[in-house]
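Q: curious how this folds, go ahead:
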Amino acid sequence: MSLMPASTERAVGLLLGVALDALLGDPRRGHPVAAFGRVASGLERALYADSRVRGVGYAGVLVAGAAGLGLVERLPGARMPATALATWAVLGGTSLGREGREMARLLEADDLEGARARLSHLCARDPEGLDAKALARATVESVAENTSDAAIAPLVWGAIGGVPGLLAYRAINTLDAMVGYRNPRYERFGWASARSDDVANWVPARVTGLLTVACAERRGEAWRVLRRDGGAHPSPNAGRCEAAFAGALGIRLGGANAYGGRLERRPEMGDGRAPEVRDIRRAVRLSAAVSVAAGVLAALVARGVG
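A: You can find the predicted model right below:
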């Protein structure tokens, strides 16, 4: 029997998981999220129909199953190690930083073809024909948005819901990446997965924006742009992260993006210059600072909730 209160075990487990992610990054083999993806793909083949009802059932079964696995934390002596391992498994902040730095390295070496090929590791934007500045903007925007998805949101849900919260959030986020698209196949079947991801990220995205302001050297500008431009993005959540990063870095994000041959024009955020290659490393450093701050905040919230 542990001598620590359950809330303290959860808080320490979250901090240990953050440390493991910083030291090791994602597991290179046998990643639990990849295993979940294989299960989700198999269930999709069995359940798929052009139907919202089927999509709700599909998402419900998978998210409930993931949360149910998290109940292992209730076993004697399991809370702290289970929280640490689950946090490590679902966090992606270190891997996000590595991808950002790799894009910076390729662009600094003027390897546009390599950078275009690598962009798919960060976002679904069409890389064909993008020059160095367009690739830099895509990378900075992806780092900003994914700081919430990869790091802050899991920590928020882990602080509130423990291991079930960690696993349920990552399940929701993974399903959105798999079926949450507005195309003929997934418009109805993926509706529940996409809407669940919007709901699950609503609070974390705003926490990300506020922590970005707190970690920025240009706090006043970051706060001003977040307040003015955060709601302009078509996503209810991504704009909060991108606007805060734009203000913090003194750059301008947004504009025309191509996805699957479809052109989208998004409002611009920030009043600075267009992003340059050198801004990628600045964005990665800011993302890391925000992630560390979120880890500390999550531990404090977990302790307080307990």
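
Q: can we go C-alpha only for contacts and neighbour counts from here?
A: OK.

Q: can you give me the neighbour number for residue 267?
A: 16 (other C-alpha atoms under 10 Å).

Q: do I have it right that it meets residue 252?
A: No - taking contacts as C-alpha atoms under 8 Å, residue 267 lies outside contact range of residue 252: 10.2 Å.

Q: one more, for comparison:
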Amino acid sequence: MTEGTVLAAALWLALAIDRWLGEPPVRLHPVVGMGAWLGGVGRRIAPVPGDARRAGPFVAGALAWLVGALAVAALGGAVQRGAAALPPLLAVPLLALCLKPLLAWRLLRDEVAAVEAALARSLPEGRERLARLVSRDVTALDAGAVRESAIESLAENLNDSVVAPLFWFAVAGLPGAALYRFANTADAMWGYRGERGGRDWTWAGKWAARADDVLSWLPARITAVLLALAAWRWPRGLAREARCTPSPNGGWPMGAMALLLGVRLRKPGVYVLHAAGRAPQAADTARALALAGRAVAGGAVVATLALGGMAWWA
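A: Predicted coordinates:
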């Protein structure tokens, strides 16, 4: 088996493990480890609010990001080189077990479905469950806004947690997928404008935010295309809707989902996607999950074809 074939087999086995077993224990989860390291370093690089320095926090944040990125990419490369020395029957499961924690489709699907199930019982339960999925204040959200937030999170994290890692795995193997998940985790923890957790991230987190924007740029647009293929129609006006969000990337999968479902998705005070759409209902959450599931399968097929092309050229 060529390297591309081994990687393709590992990709599908990783998705199967995700479906059957879900997430590994916290103590063994590499993304949790990345988060712990970022949290510890972040307290040292981000100044307290009121500190007017710019250059120092920015340089410290950039250097810390580079150190972490190089470390996870090097570790991924070492594992992949070690796997290359093994017979395919051992290499495939080793790579799959290392790739699986960098993908989180089952977790994302189950969390969004749990929000809808909790909302069916009561609005407070729906809000409480949503708070596990999003960072925004959920205390004043009505049932429609809870659903909108859950569907938005599904669409955006479809890229961050599945499509983008698959894309970078197809491009650069395990080091590429590991580097992307590090960058995305760093953005989630450091990429804020202003204060969070008693620290000012305006400059300390700027490099992390921009790095994630760059690495997510193409996968986010691919995610939108995969959703369109899953629905078997193009969401007209997508580019216009995508420009409504502050993020250069998040609006693409979220806008595609809003247009394909025919619903309005909004973050109060920040953006409204498909403003002419209706308020989402329980059935729309189910439809969104079905579209996302088909998009995951499509993304895996595209990544396999890319890896197959690498095998052919080899």
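
Q: quick one: the helices in structure 2, in order.
A: 3-21, 30-45, 55-84, 88-99, 105-121, 123-130, 143-158, 164-190, 206-231, 238-242, 251-261, 282-313 (DSSP state H).

Q: mind giving me the packing neighbours of the second one?
A: If you count contacts as 3 or more C-alpha pairs under 8 Å, 6 or more residues apart in numbering; DSSP states H and E, helix 30-45 of structure 2 packs onto helix 55-84, helix 164-190.

Q: can you check which of those helices gets nearest to residue 285 of structure 2?
A: Closest approach to residue 285 of structure 2 among the helices and strands packed on helix 30-45 of structure 2 is made by helix 164-190 (22.4 Å; C-alpha to C-alpha).

Q: just to revisit the earlier point, out of the helices and strands packed on helix 30-45 of structure 2, deepest packed?
A: Burial of these is given as mean neighbour count (mean count of other C-alpha atoms under 10 Å); helix 164-190 ranks first at a mean of 24.

Q: superposed on structure 1, where does that one end up, distance-wise?
A: Following the fit onto structure 1, the mean deviation recorded for helix 164-190 of structure 2 is 0.6 Å by mean C-alpha distance after the TM-score superposition for structure 1.

Q: and what of stretch 297-308 of structure 2?
A: In the superposition with structure 1, the average deviation recorded for stretch 297-308 of structure 2 is 1.2 Å (mean C-alpha distance after the TM-score superposition for structure 1).

Q: which residues of structure 1 does that stretch align to?
A: Mapping stretch 297-308 of structure 2 onto structure 1 (TM-score structural alignment) gives residues 292-303.

Q: the alignment partner in structure 2 of residue 112 of structure 1: neighbour count?
A: Under the alignment (TM-score structural alignment), residue 112 of structure 1 pairs with residue 123 in structure 2. Close neighbours of residue 123 of structure 2, defined as other C-alpha under 10 Å, add up to 16.

Q: next: residue 282 of structure 2.
A: Residue 282 of structure 2 is flanked by 15 other residues according to other C-alpha under 10 Å.

Q: ok, the one 10 residues further on next?
A: Counted with other C-alpha under 10 Å, residues neighbouring residue 292 of structure 2 total 24.

Q: what sits against residue 258 of structure 2?
A: Residue 258 of structure 2 makes contacts with 264-265, 273-274, 277, as judged by C-alpha atoms under 8 Å, 6 or more residues apart in numbering.

Q: just those residues: which are in strands?
A: Using DSSP state E, 265, 273 are the members of the contacts of residue 258 of structure 2 that sit in strands.

Q: by neighbour count, which of the contacts of residue 258 of structure 2 wins?
A: Of these, residue 265 is surrounded by the most neighbours, 28 neighbours in total, counting by other C-alpha under 10 Å.

Q: about what we covered before: right, so of the helices of structure 2, which gets closest to residue 199 of structure 2?
A: helix 30-45 (7.5 Å).

Q: superposed on structure 1, where does the closest one end up, distance-wise?
A: Counting by mean C-alpha distance after the TM-score superposition for structure 1, helix 30-45 of structure 2 comes out at 2.3 Å.

Q: that helix versus helix 88-99: what angle between them?
A: Counting by axes from the mean of the first three to the mean of the last three C-alpha atoms, to 10 degrees, helix 30-45 of structure 2 points 40 degrees away from the direction of helix 88-99.

Q: just the buried residues of helix 30-45 of structure 2, please?
A: Using 16 or more other C-alpha atoms under 10 Å as the burial criterion, the residues of helix 30-45 of structure 2 that qualify are 30-31, 34-35, 38, 41-42, 45.

Q: equivalent analysis for stretch 239-256 of structure 2, please.
A: Neighbour counts over stretch 239-256 of structure 2 (16+ other C-alpha under 10 Å) mark 241-245, 249-256 as buried.

Q: which of the residues you listed sits closest to residue 285 of structure 2?
A: residue 254 (13.2 Å).

Q: check contacts around the counterpart of the closest one in structure 1.
A: Superposed on structure 1 with TM-score structural alignment, residue 254 of structure 2 falls opposite residue 242. Applying C-alpha under 8 Å, 6+ apart to residue 242 of structure 1 gives the contacts 141, 144-145, 230, 253, 269.

Q: same thing but 6 Å
A: By C-alpha atoms under 6 Å, 6 or more residues apart in numbering, the contact list for residue 242 of structure 1 reads 141, 144.

Q: residue 142 of structure 1 versus that one, what's the distance?
A: 8 Å (C-alpha to C-alpha, to the nearest Å).

Q: ditto for residue 221 of structure 1
A: Relative to residue 142 of structure 1, residue 221 of structure 1 is positioned 21 Å away (C-alpha to C-alpha).

Q: now swap in residue 132 of structure 1 and tell me
A: Here residue 132 of structure 1 is placed at a distance of 15 Å from residue 142 of structure 1 (C-alpha to C-alpha).

Q: then residue 249 of structure 1?
A: Separation of residue 249 of structure 1 from residue 142 of structure 1 (C-alpha to C-alpha) stands at 14 Å.

Q: ok, residue 272 of structure 1 next?
A: Residue 272 of structure 1 sits 18 Å away from residue 142 of structure 1, going by C-alpha to C-alpha.

Q: just residue 123 of structure 1 next, same as before
A: Residue 123 of structure 1 is 6 Å from residue 142 of structure 1, by C-alpha to C-alpha.
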